[in-house]
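Engineer: any chance you could fold what I've pasted below:
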Amino acid sequence: MRIMGRPRALVAVVAGALLLAGCGSGPSQVGAAVIIGDRSISVDQVQNLIDKAVREQPYARKLASEHKLDVVGRAVVSQLVLHELLAEATEKHGITPNYAQIDTQLANDPLNGPVPADASDETQAVNQVVARARDHREELTDTYLAQALTDKILPNLSVGFDYTSIGVVADPGTGVTPQGAEAKKAAFDLARQFAADPAAATKRIGSDLQYLTALRQQSGNPETVPGFVGAGNVVPAAQAGTLATTPLFGSTTGSAVVMPFPGQESAWLVAVIRQRTDDKPVATEKAPELDASTKTAIGMRQLQPLFDELGVRVNKRYGVWDAVAMNVAPSADGSQGTVLSPGGSGRTQQ
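Structural biologist: All right, here's what the predicted structure looks like:
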């Protein structure tokens, strides 16, 4: 009997040791929707907000009837992750909320009222649903802090980048303009080359600049040939407008970025960040006025590097983090691009 008892005792000791080891290694993914450093957001927290949205919002009930509440779940996780990253960034920069201003907003709460079931823009409607399901003071505080972060960072931020594109003009080798999944795959493959070998990026972009010159000479009207490639661009964020909301302004030096090409449907911009300056004032002309949504988005974009720095992990039941869209995508295939650090490590969470 003693011989049989010893293995059981040993198992108990080992199990206890493993339990203690687990307790000291940070939060567990079990039961967690997201882990952010030494903190976690539970699956229950996410589900409670989904349930509240369905109870209170016609648009959420419509999605429930269509078996599409996964869309709401991804939006909940996205907003809660950004909330945590924003708290980290603003603490680092010494930014605190102006609660008097936030209380004034709450007095005429812009988050009151339903999101109608017939809203036409699903992405916008879902984000509004989740914002209304969250604590309204917290949501308004996040908006205030994002805009304050923009005010703090924008005057000192400039980014230098080189870029080319896939899907804007015909490939010089094949004479065919890639489209759809083929174009996206080609853009991702090219970005991996750029991240792994900066010399390859310089060579490819130089070749594409020659191709652009040739196309414009052949056209007879150079303005009809879009600027699908460029080099030596150094752009102050204060002058960039909506461009400052993109991953070009949230990525570290040496990163390769894939994102939708501005103003070109189904085309992809592939860029290399050559320099990033954010520690001294940038001399610019008078900066254009920013609307509130752009100002908020610029502040949120500055949270991009924190995802990796804090070791954020999203439970795969919700999807993967898309560093370009700054939200949770259903899968890597559904992402709006990727950001690759030097050497080729991706920031679209796999």
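Engineer: C-alpha only now, for contacts and for neighbours.
Structural biologist: Noted.
Engineer: now the helices: where do they sit in this structure?
Structural biologist: For the chain, the helices defined by DSSP state H cover 2-23, 43-56, 58-65, 69-92, 99-107, 122-133, 136-153, 180-196, 198-219, 237-240, 292-301, 306-309.
Engineer: just want the angle from the third one to helix 69-92.
Structural biologist: With axes from the mean of the first three to the mean of the last three Cα atoms, to 10 degrees applied, the angle from helix 58-65 to helix 69-92 works out at 130 degrees.
Engineer: would you turn the helices of the chain into CSV with mean neighbour count?
Structural biologist: Shown next, in CSV, are those (neighbours: other Cα atoms under 10 Å):
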stretch, mean neighbour count
helix 2-23, 11
helix 43-56, 18
helix 58-65, 18
helix 69-92, 20
helix 99-107, 13
helix 122-133, 20
helix 136-153, 20
helix 180-196, 20
helix 198-219, 15
helix 237-240, 21
helix 292-301, 21
helix 306-309, 16
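Engineer: now render the ones you listed as JSON lines, adding distance to Val339.
Structural biologist: As requested, those are exported to JSON lines (distance: least, Cα to Cα, whole Å):
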{"stretch": "helix 2-23", "distance to Val339": "32"}
{"stretch": "helix 43-56", "distance to Val339": "27"}
{"stretch": "helix 58-65", "distance to Val339": "31"}
{"stretch": "helix 69-92", "distance to Val339": "18"}
{"stretch": "helix 99-107", "distance to Val339": "34"}
{"stretch": "helix 122-133", "distance to Val339": "22"}
{"stretch": "helix 136-153", "distance to Val339": "21"}
{"stretch": "helix 180-196", "distance to Val339": "8"}
{"stretch": "helix 198-219", "distance to Val339": "15"}
{"stretch": "helix 237-240", "distance to Val339": "19"}
{"stretch": "helix 292-301", "distance to Val339": "13"}
{"stretch": "helix 306-309", "distance to Val339": "11"}
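Engineer: please give the structure of this sequence too, so both can be compared:
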Amino acid sequence: MSTVLKRFSLVGVAVALLATGCGTGPAKAGSAAIVGGEAIKLQTVQDRTVTVLKKEPAAQQWHEQGKLDQVSRLVLTDEITHKIVEHAAKRENITVDENKVYDSIREAGGAEAASKQSEQDPSTIHRFTRDILTMGELARRNLSTLQITVDFLFVKDLKEAKEKAQQVAADSSKMKEFIESAPRNTSGAAQSGSNQKVRVTENPTLATTPLWAAKPGTVIAFQLDEQAATSMVALVKERNTVPAVPGEDDLAERVDPKLLADFGKRIAQYLAADLAIELNPRYGVWDPILPSVKPSVGELSGFMAAAATKNKS
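Structural biologist: Model (predicted):
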């Protein structure tokens, strides 16, 4: 037996050990995660992980380096995202034309070509493509008309942003204090603001951020600019539908499809915000900021929680 075949024959064993060494998992036995009461089976994640390991050289390298967890988390992230998008589609009565799904895959060179260099495979690429088209439709319905009102401040790093957001989560009045004490930048411009009206058409750099996934009353901390290491703390106060600005009727057709889908994913998150997401501890925790499965709470890419209002005597 060749070395390559030996490696592949051991993949299933490795994944099985990964799945069974789980400790205490979600309430339903045999689940990798439970989303809104619906289980994502361990077997599903295990089978898909084996498929990815066999088809993707990069994934094979991860496996050889003892990083099998990373592949499994990618697969589980995809399964959870599908549940979120599916729920959002039902809420908004969105049905994707299957001809568009097949056309998109055909344009990419077929199912095998379309699923290369990803956690998808020919058996999942149709579902994935349908989800992308659904997110695109969610984006189109909100791109020109969704407006949020936020209090915000910029801080130097993510650690500080998380700390401040946690304090706001414990007491929302802290936000005013942080805004008032926020320093100005070297040009003298304010690094904070109150009751700011935000629309994605006017602030395209914010299109993929968790601001659009948050319910009013939610405080968020996330990295805004990786190169400059700038992070934002934001308290989302309102979420409204406003009239589109003249000339924006066909805006969705002029926006990059990936950006449109990423914005739509945030809308799906908002629509599915009430779905409880419980992970088998073996895989880690759900990160709503990215959104994705992360190994531990300490590796979350930000902070998101409802901000408490304290009654003053």
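Engineer: returning to that earlier point: closest to Ala325 of the first structure out of the helices of the first structure?
Structural biologist: helix 292-301 (9.2 Å; Cα to Cα).
Engineer: ok, back up a step: the helices of the first structure: which one's closest to Ser251 of the first structure?
Structural biologist: helix 292-301 (9.2 Å).
Engineer: so that closest one matches what in the second structure?
Structural biologist: Under TM-score structural alignment, the match for helix 292-301 of the first structure in the second structure covers residues 257-266.
Engineer: what's the average distance of the matching stretch to the first structure?
Structural biologist: Aligned to the first structure and superposed, stretch 257-266 of the second structure gives a mean residue distance of 0.6 Å (mean Cα distance after the TM-score superposition for the first structure).
Engineer: ok so, going back, tell me which of the helices of the first structure sits nearest to Ser165 of the first structure.
Structural biologist: Short answer: helix 180-196, nearest of those by Cα to Cα, at 7.4 Å.
Engineer: picking that back up, just tell me which of the helices of the first structure ends up closest to Val159 of the first structure.
Structural biologist: helix 237-240 (7.4 Å).
Engineer: where does the closest one end up in the second structure?
Structural biologist: Against the second structure, helix 237-240 of the first structure falls on residues 200-203 (TM-score structural alignment).
Engineer: what does that stretch contact?
Structural biologist: Applying Cα atoms under 8 Å, 6 or more residues apart in numbering, the set of residues contacting stretch 200-203 of the second structure from outside is 143-144, 146-147, 206-207.
Engineer: just send these back as TSV, with distance to Ile289 of the second structure and neighbour count too.
Structural biologist: TSV is the format used below for those (distance: Cα to Cα, whole Å; neighbours: other Cα atoms under 10 Å):
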residue	distance to Ile289 of the second structure	neighbour count
Leu143	20	24
Ser144	23	23
Leu146	20	20
Gln147	19	20
Leu206	13	16
Ala207	13	21
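Engineer: tell me how far the match of helix 237-240 of the first structure lies from the chain's centre.
Structural biologist: Here stretch 200-203 of the second structure is found 20 Å from its chain centre; the criterion is Cα atoms, centre = their mean, to the nearest Å.
Engineer: equivalent analysis for stretch 244-261 of the first structure, please.
Structural biologist: Distance, centroid of stretch 244-261 of the first structure to centroid of chain: 10 Å (Cα atoms, centre = their mean).
Engineer: what does stretch 256-265 of the first structure give?
Structural biologist: For stretch 256-265 of the first structure, the distance to the chain centre is 14 Å (Cα atoms, centre = their mean).
Engineer: for that stretch, buried residues please.
Structural biologist: Neighbour-count burial for stretch 256-265 of the first structure flags 256-261 (criterion: 16 or more other Cα atoms under 10 Å).
Engineer: trace Asn98 of the first structure over to the second structure, please.
Structural biologist: For Asn98 of the first structure, the aligned position in the second structure is Asp97, judged by TM-score structural alignment.
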